[in-house]
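> here is my input, please return the structure:
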Amino acid sequence: MERNLMPHGVLAEMTAKTAAKSPSSSSAVAPKVSDYYGCNVFGLETMKLLLPKETYRRVQDAIQKGERLDLEAANAVASAMKTWAMQKGATHYCHWFQPLTGTTAEKHDAFIDLTSDGSVLETFTGQMLAQAEPDASSFPSGGLRATFEARGYTAWDPTSPAFILETPGGATLCVPTCFVSYTGHALDTKTPLLRSIEVLNKAALGILEYFKSDAKKVFSTLGAEQEYFLIDNEYFKARPDLLLSGRTLFGAASPKGQQLEDHYFGAIKDRVFTFMTDFEAEAFKLGIPLKTRHNEVAPHQFECAPIFEEANVAVDHNQLVMDVMKRVATRHGLAALLYEKPFAGVNGSGKHNNWSLGTDTGKNLLSPGATPQENLQFLIVLVSIVKAVHDHGLLLRASIASSGNDHRLGANEAPPAIMSVFLGAQLTQVLEDLEKGVTTKALDPEWIPFGIDKIPPVLKDNTDRNRTSPFAFTGNKFEFRAVGAAFNNAVPVATLNTIVAGQLIETKKEIDAELKNGKPFKDAVVAVLRRLYKQSKGVCFEGNNYSAEWVKEAKKRGLPNEKTTPAALKGFALKKSVELFDRLRVLTPEESHSRYHILLEKYAKDIDIEAKLVCEMTTTLFVPAAADYQAQLGSSLSAAKAAGIKTPAQLALLRGVAQKAESALAGAAALEAARAKADALDDVEAKAAAYCENVKPHFEKIRASVDALELLLPSASWPVPKYREMLFLM
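Sure thing, here's the model as predicted:
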């Protein structure tokens, strides 16, 4: 039998306080967020209260230093975690992981175990906490294992706290974990992210050594701005395309869309506000620091944004945000849409990744400092990031490629498919002057001088916001604006961490070489930065990324512009990408190629589902509705003719309906033939290309005919909710 390792009475007191202050408790005045924030999280504060001091110290070392927990300590943590979770109503636990499906996965196990007399005893050991064995055979592997090789392992990630997920049916203890195959290959997105965080830590600490920093740890931070749509759930359920593909494959534009620009930051509707309040309360209980909420540009489009956190925890929290958002929306009779472009003709949804580098001493490495040394350090990091994006633009593009994001990128509402860097006019001037070897004149009193002849001054808040840039410096962070709303942030963040770590290592090598040749430190750094900026300045662009002129200019500069997912995903298969991931031990070559394979396969499946939906909805919903209306018009025209009334406009209407219905039906037949041909291909690259180039182009032709029918048929006869209903009625 397990020992209860909690201090006497502590847990009961915590539970009572939580119950009294939970937002779900009946009270005329809502409780302060600080009273219940993180109450469903087994975080450091809870562990400090419930664990023996020595065990708590070991857990801290595991989190901060990456040290292994021995079985004794794991048993103590598991025992406390189980008792805490059961007091909160949990009967089951699960290892919560992020397979290569883009979503999360969980297998629930009860705490119970049989005793010798046939009764049951609640148990949760350190072994159960640390490792589990879900069946890996039905998850994507990209060739990392054969289908019959089912064994896979989940392993506890102590750097991301366990939590209680409450649902109407009960509560479950969720333990964030990694997911690997029997051979040790990563089958998830968390494992490469953790590897990238570690290699970035080592690379950045190497730079900080020059400046005698007392930092022991460097980590990437993330703040993900989550955009989404809300529509009435009855509309959602009545649209097969939204239900099964995430986007409307048909729909005539509403007379009013976003052209009046009256939704952005507008007053929030009561029903939406009630949802947001409920959703935020659930997020706060899970320790998710949501800070901002507001209306977005498109009708019924919204955004929530958190305070920055360490990247691993921030990624987990964003996965929970999307899950909790959908659950809470359903409770309110709403549907939360996270697809990048659920409605044509209005803005799609992104997830701007605000990324920076922090230290365990509280420093932001992307903030210009108050001393010459700090600013020199800032420039090393900044220029290294610019060089990394320049050298690995296609890989960065691959990290945010999907069938959904293809509709959004380059649509004059989101960044184009060209990966460029925006630094702002003043910071660009600093780097241009650095390259030329001249000193920037400090005309603005807000400029901070370096105190070094060869290093010009830098302004602390030295950039405007360029909303057209995919990767913009915004004062003390980079905003990766090209990430899609439905994405698991682990993929773009791990990619960004890796390319920056690789370049920081190379930058240090070059500085060391200059020092070895006898140059003073400041001169060595200036020489390297000047060289790196000259090599990579072609990726920097301060203008309108939406413009046709930029597309031409980017081509001259040799920047990749891959507008489709099959073409963009080749960034994962590039020799230099595979070698970089392998050299830094983030992904083995087998793991890199498996991801390329999986994402191509997913793209083909996405388009296949959409193609089947287009054909089915055309033949079973829209054409039958048109046929019924044709019959009505035919009867009306016959009656008019018998009465001697001329009706040329109605006759033209009948012809128009018949022609559009025939066009849609013929288009559906052509689409099905192209789909079947693409589906028969075995090679995954050829299949993805066929769906992109031969299947997908049929969609718009059929949609044009069906959307025209929508404007010809009586509204009462149209078989699915219209845009003007979904986007304006709630």
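> every contact and neighbour count from this point should use C-alpha atoms.
Noted.
> show me what the host helix or strand of Glu374 packs onto, helices and strands only.
In the assignment (DSSP states H and E), Glu374 maps to helix 372-391. Applying 3 or more C-alpha pairs under 8 Å, 6 or more residues apart in numbering; DSSP states H and E, one finds that helix 372-391 contacts helix 490-516, helix 521-536.
> export the ones you listed to a markdown table and tack on distance to Glu700?
What follows is the helices and strands packed on helix 372-391, written out as a markdown table (distance: least, C-alpha to C-alpha, whole Å):
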| stretch | distance to Glu700 |
| --- | --- |
| helix 490-516 | 30 |
| helix 521-536 | 39 |
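> so which of these gets nearest Gly437?
helix 521-536 (8.4 Å; C-alpha to C-alpha).
> next SSE after that closest one?
On the C-terminal side of helix 521-536, the closest following helix or strand by DSSP H and E is helix 548-556.
> tell me which element the residue nearest to Arg530 when sequence neighbours are not counted is part of?
What sits nearest to Arg530 in space, not counting adjacent residues and going by C-alpha to C-alpha, 6 or more residues apart in numbering, is Glu435, at 4.8 Å. Element membership for Glu435, per DSSP H and E: helix 425-436.
> structure for this one too, so we can compare:
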Amino acid sequence: MNGNKKVTEIFGTSVFNESVMRERLPKDTYKALKKTIDFGYPLQPAVADVVASAMKDWAIEKGATHYTHWFQPMTGKTAEKHDSFIEPTTDGRVIMDFSGKQLIQGEPDASSFPSGGLRATFEARGYTAWDCTSPAFIRDETLFIPTAFCSYTGEALDKKTPLLRSMEAINVQALRVLRLFGDEDTTRVLTTVGPEQEYFIVDKKLFQQRKDLIFAGRTLFGARPPKGQEMEDHYFGSIKERINEFMKQIDEELWKLGVLSKTKHNEVAPAQHEMAPIFSTTNIATDHNQLVMDVMIRVANRLDLACLLHEKPFAGVNGSGKHNNWSLSTNKGQNLLNPGDTPHENTQFLTFLAAIIAAVDEYAPLLRMSAANAGNDHRLGANEAPPAIISIFLGEQLTDIVNQIEAGELKACKDPGVLDIGVQTLPHFVKDVTDRNRTSPFAFTGNKFEFRMVGSSQSISGANIVLNTIVAEQLKRIADELEQADDFNGKLKEIITRLVKNHSRVVFDGDGYSDEWVEEAARRGLPNIKTTVEALTYFDEPASVELFTTHGVFTEGEIMARQEIMFEEYAKTINIEALTMIEMAKKEIIPACMDYATTLADSINTIRAASSAADISVQEDLLVKVSSLTAQAQAKLNGLLQVLEETVEIEEMEEKAAAYKDKVYAAMTELRKPCDELEGLVSEEYWPIPSYIDLLFRV
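Modelled structure (predicted):
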């Protein structure tokens, strides 16, 4: 691909986007579909038939032979069942056909997807429903139709349905607030997201030699290499040729699919990298991020590489996250989180800011829960990602405004000033109004908030469902008060002041990694929820249930089902890791150490037979160490087997997840210690699996 012109030519060529619809649909059909997309009007069957026919013709012209309803079950991955366009004719031939009914509704088997008890195993029927707000696209000769997924009885079995519900909830409440400010033109408020994606790339041949990477996505054993990330030379460093080719092919594939892939660079850890897109509407951004992860895995495999999306593939170096840059925009293009040049006078911005501060403080446990999984427990609070304590970074200017509001004297805002670097030939420029704080879980970065907790392997839907809903709740409370107020300005000032005073404890601009902050957060009464198992307990609390059901995002049954699924996913994840460790220790590591010990013993006996005067103390000391550690490894392996056998028998899922956290994972840690120490002693020719040196530095 050569030049910018080529990029503009290929962008979106595999997408049934607005320009394609405008070109191929009759004007009345196009207008009707746009009303559904832009304003949520019901889609009429006659419109669906016309759209389906045009979509089929376009797809066939692009080489498609099949279509699939592409959905996001509770696995966190995507699912697809492919059907061809063929329909038989009476003369034994076929035609290519695709009806409106086939477009808007599918029927995949729902029995084998996680349902958390919403569906019995024998109850197989489920439905997919076309999400016309997210464009269809073509991959591998198949037309992909983004859809929601629900059960026969109407419960959401996916991650998209509640996301769409949460987007509608915040739209309704934000419009109420805007109307009170005299805005009659805005007809829709949208949440927008730009999810940065971190990942590791390793050589495929080395990947295939490690059962832990294959089954668990992370290394369960591994001694630290002599050099890690301490020289800080990988971050933003020169990109290696193999990685550059990988990134190039990712961009090309994503651009064809309409994904706004913008930024690529080396991340902090060796073999770690990042891709960042331009903002999109939240449900489209969620679909696109699922595509990003899938494309990364596919392209890596094609280039004899392996893409690792686990939150912590390697001990001792940074893990990977997914920074969820979240904002609010109107259909008129106004960013509601843009403070303007004089934010202290921008009461509309201050209203939304106060709502967000209150939402994050009041519902911090739910935000923590939205980023909870077994992989992320290794990363959060480890001086490489935000701490498990939820706080908000506002920057110097907005923090000063918050302090003025608390003091009851909001008069001015700080000037960001001009940056003079001290070199005449370099330009002077106006500084941003805020610095960045990489230790903050929820940081304001100019006209958006960056929620930095989300794990690299996770769907961003969970975080945005919570964000949209908790902010919708605060906006609802504000609108309820203001709509009853006789003195709008007086009541608004009272509300903003009250919210800031009551919730400013969550604002913190300092070092979130410091021990002092942990102590200070405790004094402020901020929760420090360190593990997934603890975080999940907040999902079904009465306040959480009331929040989600009030705004129609989840039913109580859907909440309980999702909590059950998340506990089960955690338990299954640790179980797979434990079984993999047992397999590797029993069949690879311990036998290799025994072989090496035998070689040492043979060497000692051979040298002793040759000369009684020879000094064999080195071999003897090494033999004793290796033999002792091997015995320790076997003992720890036996301990893991026993505790795993006991834990598997537990039936209640929350109790089971807690046992995996407290007992099984602890036994896994104990097994790893002697094995990693043995790696530092055993000769490379005997060690059975690729080392961290191989994986991190040989790409």
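> one step back: hey, which of the helices and strands packed on helix 372-391 of structure 1 is tucked in deepest?
By mean neighbour count, with neighbours taken as mean count of other C-alpha atoms under 10 Å, helix 490-516 ranks first of these at a mean of 22.
> can you give the distance from that helix to the centre of its chain?
Taking the mean of its C-alpha atoms, helix 490-516 of structure 1 sits 24 Å from the chain's own mean (C-alpha atoms, centre = their mean, to the nearest Å).
> stretch 700-719 of structure 1 aligns to what range in structure 2?
Mapped onto structure 2 using TM-score structural alignment, stretch 700-719 of structure 1 spans residues 669-688.
> over to stretch 573-591 of structure 1?
Aligned using TM-score structural alignment, stretch 573-591 of structure 1 spans residues 540-558 in structure 2.
> so the equivalent of Leu654 of structure 1 over in structure 2, which of the three states?
Under the alignment (TM-score structural alignment), Leu654 of structure 1 pairs with Leu623 of structure 2. Secondary structure assignment for Leu623 of structure 2 (DSSP: H, G, I helix; E, B strand; the rest coil): helix.
> I figured Leu336 of structure 2 hits Pro343, correct?
No: Leu336 of structure 2 is beyond contact range of Pro343, at 11.8 Å (criterion: C-alpha atoms under 8 Å).
> these two - which one has more neighbours?
Leu336 (24 against 18; other C-alpha atoms under 10 Å).
> who's in contact with the alignment partner in structure 1 of the more buried one?
Structural alignment (TM-score structural alignment) places Leu336 of structure 2 against Leu365 in structure 1. Counting by C-alpha atoms under 8 Å, 6 or more residues apart in numbering, Leu365 of structure 1 touches Ser356, Leu357, Gly358, Thr359, Gln377, Phe378, Val381.
> got the contact list for Arg368 of structure 2?
Ala388, Ile390, Met453, Ile529, Ala535.
> structure 1: which residue goes with the fourth one?
Just to be clear, that refers to Ile529 of structure 2. For Ile529 of structure 2, the residue aligned by TM-score structural alignment is Glu562.
> returning to what we had before: and the helix holding Glu435 of structure 1 with helix 372-391, angle?
Per axes from the mean of the first three to the mean of the last three C-alpha atoms, to 10 degrees, the angle that helix 425-436 of structure 1 makes with helix 372-391 is 90 degrees.
> mind checking how far Ala417 of structure 1 is from Val483 of structure 1?
As for Ala417 of structure 1, its distance to Val483 of structure 1 is 11 Å (criterion: C-alpha to C-alpha, to the nearest Å).
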